[in-house]
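Engineer: the sequence and its predicted three-dimensional model are supplied below.
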Amino acid sequence: MDFKYDVIVIGAGHAGCEAAAAAANLGSKTCLITMDMNKIAQMSCNPAVGGIAKGQIVREIDALGGYMGLVTDQTAIQFRMLNRSKGPAMWSPRAQCDRNKFIWAWREILENLPNLHIWQDTVKEIIVENGEITGLKTLMDVEFRAKTVILTAGTFLNGLMHIGKTQLPGGRMAEPASYLLTESIVQHGIKFDRMKTGTPVRIDGRSVNYDLMGIQDGENDFHKFSYMDTSIRHLKQLQCWTCYTNEEVHQILRDGLADSPLYNGQIQSIGPRYCPSIETKIVTFPDKDQHQLFLEPEGETTQEMYLNGFSSSLPLDIQIRALRKIPAFKDLVIYRPGYAIEYDFFDPTQLKHTLESKIIKNLFFAGQVNGTTGYEEAGGQGIIAGINAHLNCHGGEPFVLGRDEGYIGVLIDDLVTKGVDEPYRMFTSRAEYRILLRQDDADMRLTERSYQIGLAKRDRFDLLIEKRDEIHRVVDFARKHSVKVGPINDWLEAVGTTPLKQGCKLIDLINRPQITLDNISEAVPSFKEELDKIVERKEEIKEAAEILIKYEGYINRERMIADKIERLETIKIKGKFDYNSINSISTEARQKLIKIDPETIAQASRIPGISPSDINVLLVLLRK
């Protein structure tokens, strides 16, 4: 057997799967190394994909030719579009998935990809020669040779789990940790630290009184994750449920804080601020007498339920006693308690925007090893790392997404420019151009770029062109078609908007908040005829066209701002300054610029601690 590859991916979580698939689909001879082939793409925490800003990332992965959206549509048991009450920039798709079917759907894809081989083993050492990675060794003492390596080890590097005072080594419950690999990497000068995350109790659904809980149904419209011709299984959607903690619950938790690894000094590493444990919630918000919890099914045929909102590392008995004070859980039976896990990660400011190490050539990092949290953030990094690892092997310009091109671009730029002081989670507020980065148009932004490098295939590109042409046709019709004063006024008054005093273009009516493409088409028969010409993906195209019409001013303004900033992205400064010798900028600025070594003026301006006056000094020096 030949153990020589173009690309080797260490770890088959969400980052690793996307990285391996991207590299293989681009033509690289690829190997994916995993501890357990039965846990490929395991959903370690919540069996759900998407959510606020995260759903946009999944749409971007799909637009690039990745698989997370396809697998989610295939295994979804409930789908919802979040933030519908807000503008379309905030709409975020989310789906509950069948955990086991998700794994096997991914495995079926990977095992049948040309150019991809899977090897079950644990990596213990990387091989570096003259500052460049050339291979690795495993616990089986198998030596692999590779042109590039992508590390996507998740929470497994020296992983340690906590349940009260009990400590268990492992990367996930009942799965071994990975030892020796961190030490092999840091001896080459790469810095690492420790982070902490957690997961809730898993409940036996037969012990729950659902009559005492609120019901959360899924939605049955056309929305899904993939832009390809997939169908989400709306008829099989399962319910989720909601309930609340109470003061009795909180008192038991407060009494147990002395045994909490988070508060007794047992855990020293950095935890997530935006997905706190239940004990952190009661400490941070002492005046709040209840917290909402969501009970979510793990699959179609299992009784295992996930209690979203109750992450904890408190002792087992405290978790159970507290939960039984919630009426719906009076007779609670659990499969296992919640736990916290500590693991190694590497400072992402040591990476280029391609996710290649600045220190070891051809070594890439993606996922939680970069200090992020979440399947979606991992998958987004994975596909970019996979693309660039392939390009390093076979030539081509680096594939980097700008902050105005995708949430994935925002994510990676934040990591390599600002670093992390807690597990990084994506939010819409992190993106300054979020009206440009909507979930409906990720294919418009990214599919053509991916097609040009050979990742997105012809069928995906043809669907994009067809969709783009249909949207433009609908918008052009609305822009050119005139509506006369007359019978339309009765209809306008009926929908609660001002009647016309003179004729106008159809697009002016659609811009009114009370009017949609659907309802105006009933009042303007010629427009209905135009919409009826849409044969495929009719609802998707209508929604995209309506967004472009109603938000045209906002979109154009944001595009103009992004284009101005883009000019700063073209001013390269890497290698042009000895920052230590520039006394006209602050000491903090010099230190940060030396550490990050930004590629452009624009990147330098985003480094925390770099002031506008520091940027002006650099621009003046450049002109000299």
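Structural biologist: Arrived safely, thanks for sending.
Engineer: can we go C-alpha only for contacts and neighbour counts from here?
Structural biologist: OK.
Engineer: ok, R438 - contacts?
Structural biologist: For R438, the contact set (C-alpha atoms under 8 Å, 6 or more residues apart in numbering) comprises 56, 88-91.
Engineer: can you pick out the most distant pair from the residues you listed?
Structural biologist: The widest separation within the contacts of R438, taken as C-alpha to C-alpha, falls between Q56 and P88 and amounts to 11.3 Å.
Engineer: compare those two (neighbour count), which wins?
Structural biologist: Q56 (31 against 19; other C-alpha atoms under 10 Å).
Engineer: any idea which helix is longest in this structure?
Structural biologist: Longest helix in the chain, counting residues (DSSP state H): helix 458-480.
Engineer: list the buried residues in it.
Structural biologist: 460-461, 463-464, 467-468, 470-471, 473-475, 477-479 (16 or more other C-alpha atoms under 10 Å).
Engineer: looking at this, K147 is in a strand?
Structural biologist: Yes: counting by DSSP: H, G, I helix; E, B strand; the rest coil, K147 is found in a strand.
Engineer: residue contacts, I549?
Structural biologist: Neighbours of I549 in contact, by C-alpha under 8 Å, 6+ apart: 475, 507, 510-511.
Engineer: now which of these would you call buried?
Structural biologist: Looks like these have 475, 507, 510-511 buried, using 16+ other C-alpha under 10 Å.
Engineer: now those residues in CSV, with secondary structure and distance to P169?
Structural biologist: Converted to CSV, those look like this (DSSP: H, G, I helix; E, B strand; the rest coil; distance: C-alpha to C-alpha, whole Å):
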residue, secondary structure, distance to P169
V475, helix, 58
I507, helix, 62
I510, helix, 59
N511, coil, 58
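Engineer: next, the residues that contact the longest helix of the chain from outside, please.
Structural biologist: 65, 228, 443-444, 447-448, 451, 505-507, 527, 530-531, 534, 541-542, 544-545, 548-549.
Engineer: output the contacting helices and strands for the strand or helix carrying G382.
Structural biologist: Counting by DSSP states H and E, the element that carries G382 is helix 375-394. The contact analysis (3 or more C-alpha pairs under 8 Å, 6 or more residues apart in numbering; DSSP states H and E) places helix 375-394 against strand 4-10, helix 14-26, strand 48-50, helix 54-64, strand 143-151, strand 363-365, helix 407-418.
Engineer: hold the first one in mind and look at this next one:
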Amino acid sequence: MFPNKYDVIVVGGGHAGSEAAAAAANLGSKTLLVTMNLQNIAQMSCNPAMGGIAKGQIVREIDALGGYSGIVSDSSAIQFKMLNKSKGPAMWSPRVQSDRMRFSETWRLMLENTPNLDFYQEMVSGLIVENDEIVGIRTSLGLEIRSKTVILTNGTFLNGLIHIGDKNFGGGRAGESASTGITKDLIDFGFKAGRMKTGTPPRVDGRSLDFSKMIEQPGDEHPEKFSYSDKTSRLTKQRLCYMSYTSTQVHELLKEGFEKSPMFNGAIKSSGPRYCPSIEEKINRFADKDRHQLFVEPEGWNTVEYYINGFSTSLSEDVQYKALKEVAGFENVKFFRPGYAIEYDYFPPTQLRHTLETKLVSGLYFAGQINGTTGYEEAASQGLMAGINAHLKAKEKGEFILKRNEAYIGVLIDDLITKGTEEPYRMFTSRAEYRTLLRQDNADFRLTPMAHKLGLASDERMKTMEKKQEKSNAFIQFFKDTSVKPEIINPILEVKDSALVKQSDKLFKPFSRPNITMDDMRKIDNVEAFIKENDIDEEVLQQTEIQVKYAGYIEKEKNNADKLTRLEGIRIPENFDYSKLKSLSYEALEKLRAIKPVTVSQASRISGVSPNDISVLLVYMGR
């Protein structure tokens, strides 16, 4: 029924599991994806969208590394927006509204067309460990399947408990049963476990809504796309989203259900996502606000189902319905299903290495919500990294780790294993200290060479990236080398109320002014001529403008990153005895023993480890 032994078994078919299985199989490992329902591969359990603030950068990074999320997002997109365009390019974040059914179908078909990948539908109820090393899995039917490595990507299914008002029942997602057995095994192996909570809003029938009472939310006039691959294309048509608001009347009706609310009556004891609170939490936490935004998002090209973003709730279904009817445009609303909260098991990620391999059991990897994260993008990126590293482990090769100055994915994983998390972790641009370097526009420059070396990015993808980089570098050099006379540049500067120049200067100088754009530069004949002669596309135009305008900031961050790299290079022996360092604070001693940092740089980021503690460590190590 199964081969004698797999290289990699992936447990769970969500966003993390799908990326993990694709990466391991594409690298050449004999891979098995085991999930409870093969019809729900890469299901969008919550909002039908990919990307957003910092999350969009992660999707671009996954794509640059040879993952599938960007291609699937483009193939199933119904609307595209580049968020934060009014801010600097380090903050620009792509986001697509997706067709939920097409997203899952595209993922399923891409996985089926991936060589080396087998599928099996059943619940995994246990793990087989011998001498602190994973050797396989056990299913609910009692089957034992052997493997060199195992990746757990269980999402919200581990002992999942769904709450709607004062009712609760086991489940990993609406209409699907919870997964049992794995948590007990892991605790028996010595792992620490915890509980987290997330939630989702009601889904409604669009035929019952009055969109004329809402505010239209169109996509970008000139939509871009996620993937750097030429296998996907930009949208030529888009679906509208809409916005409405709650009111004081809506809030009062919702408050009537607080007595039975699991959020307030003690039924839910676990932490939920701070930055995506339920509507009842918003009303309670922001009592001074008399209204909150609601985004009304279509679930696909043709379906009438709509997702009410901003109305996540675990209140009883009758309270949800009564309150939502008071929102403008929802007077005759019909529910497809009510919102709910779900509690599930997670394992504090300080129990992992940077490869996402567990410290306690060799060959066992965790990715996604099992590590305390929230969001498809965060899960997918962990799945990709776990899939790569499980393959490398199975083939007895080195490890693949991204540093904080190389990718948002590197920031995410380092934050998790170094600081841990006691609430669902969500990525933000503010978490990345080198965000000017980690922009969404340059993910291919940063990561495609690494993916090509691994074997995940094709020669074709590598050549495309190199060609784009050559064009961008040549165009930047053109601005540095080409002079412009005052009589040509001053009319452009005058229109923008920018200081005029008195003598000829290189084009780079006026172009670097914040209020002068590429469109302004294109009014100069030799600039437009260079663009046409060198067949420069929109991606290169954007890349060049960012490199010119932010040259100073980029250089400064590169210098700071170089300093970080020097500390990253000072490795701490695996079984280092911190008790020898008599000058360490007690808190630092406890934290260093528990987390076991690999480098001095990682040690410096541990909460409770002071600069003085790092100095003690450096002195002891002869630095």
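Structural biologist: Alright, I've got the coordinates. Quantities reported herein were computed from a predicted structural model and do not represent experimental measurements.
Engineer: circling back to that earlier point, closest to S313 of the first structure out of the helices and strands packed on helix 375-394 of the first structure?
Structural biologist: Per C-alpha to C-alpha, nearest to S313 of the first structure of those: strand 48-50, 21.5 Å.
Engineer: ok, residues contacting that closest one?
Structural biologist: Outside strand 48-50 of the first structure, the residues touching it (C-alpha under 8 Å, 6+ apart) are 55-58, 72, 92-97, 375-376.
Engineer: can I get the buried part of those as one ChimeraX selection?
Structural biologist: Buried subset of these, written as a ChimeraX selection, criterion 16+ other C-alpha under 10 Å:
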select :55,56,57,58,72,92,93,94,95,96,97,375,376
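Engineer: distance to A23 of the first structure for the contacts of strand 48-50 of the first structure - can I get that in CSV?
Structural biologist: Formatted as CSV, the contacts of strand 48-50 of the first structure follow (distance: C-alpha to C-alpha, whole Å):
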residue, distance to A23 of the first structure
G55, 23
Q56, 22
I57, 19
V58, 18
T72, 21
S92, 28
P93, 27
R94, 27
A95, 27
Q96, 28
C97, 26
Y375, 19
E376, 18
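Engineer: so A328 of the second structure sits against S247, correct?
Structural biologist: No: contact criterion C-alpha atoms under 8 Å: A328 of the second structure and S247 do not qualify, at 9.2 Å.
Engineer: the most centrally placed residue in the first structure: what's it in contact with?
Structural biologist: A centroid search over the first structure (C-alpha atoms, centre = their mean) returns E376, at 2.7 Å, as the residue closest to the centre. For E376 of the first structure, the contact set (C-alpha under 8 Å, 6+ apart) comprises 14, 49-50, 54-55, 57-58.
Engineer: name the nearest of the residues you listed relative to L351 of the first structure.
Structural biologist: Looking across the contacts of E376 of the first structure and measuring by C-alpha to C-alpha, the closest to L351 of the first structure is H14, at 19.7 Å.
Engineer: from Q42 of the first structure, how far out is that closest one?
Structural biologist: 8 Å (C-alpha to C-alpha, to the nearest Å).
Engineer: okay, the two: which has more neighbours?
Structural biologist: Set H14 of the first structure next to Q42 and count neighbours by other C-alpha under 10 Å: H14 wins out with 30 against 19.
Engineer: against R623 of the first structure, how distant is that one?
Structural biologist: H14 of the first structure is 45 Å from R623 of the first structure, by C-alpha to C-alpha.
Engineer: now swap in K330 of the first structure and tell me
Structural biologist: Distance from K330 of the first structure to R623 of the first structure, by C-alpha to C-alpha: 72 Å.
Engineer: same check on Q268 of the first structure?
Structural biologist: Distance from Q268 of the first structure to R623 of the first structure, by C-alpha to C-alpha: 47 Å.
Engineer: and the two? which has more neighbours close in?
Structural biologist: Counted by other C-alpha under 10 Å, Q268 of the first structure and R623 do not tie: Q268 has more neighbours, with 14 against 6.
Engineer: okay, and the more buried one sits in which element?
Structural biologist: Per DSSP H and E, there is no helix or strand for Q268 of the first structure.
Engineer: and it, what is it in contact with?
Structural biologist: Counting by C-alpha under 8 Å, 6+ apart, Q268 of the first structure has contacts L262.
Engineer: ok, it to E342 of the first structure distance?
Structural biologist: 9 Å.
Engineer: what does L160 of the first structure give?
Structural biologist: 5 Å.
Engineer: more crowded one of these two?
Structural biologist: Taking neighbours as other C-alpha under 10 Å, L160 of the first structure and E342 compare with E342 leading, 26 against 23.
Engineer: burial count for the spatially closest residue to D118 of the second structure that is not a sequence neighbour?
Structural biologist: Using C-alpha to C-alpha, 6 or more residues apart in numbering and skipping residues adjacent in sequence, the residue nearest D118 of the second structure is L32, 4.7 Å away. Look at L32 of the second structure: counted by other C-alpha under 10 Å, it has 25 neighbours.
Engineer: am I right that L32 of the second structure falls within a strand?
Structural biologist: Yes: L32 of the second structure: assigned to a strand according to three-state DSSP.
Engineer: now do the same contact list for it.
Structural biologist: L32 of the second structure neighbours (C-alpha under 8 Å, 6+ apart): 6, 8-10, 21, 117-120.
Engineer: now do stretch 109-120 of the first structure: distance to the chain's middle.
Structural biologist: In terms of C-alpha atoms, centre = their mean, to the nearest Å, the centre of stretch 109-120 of the first structure is set 24 Å apart from its chain centre.
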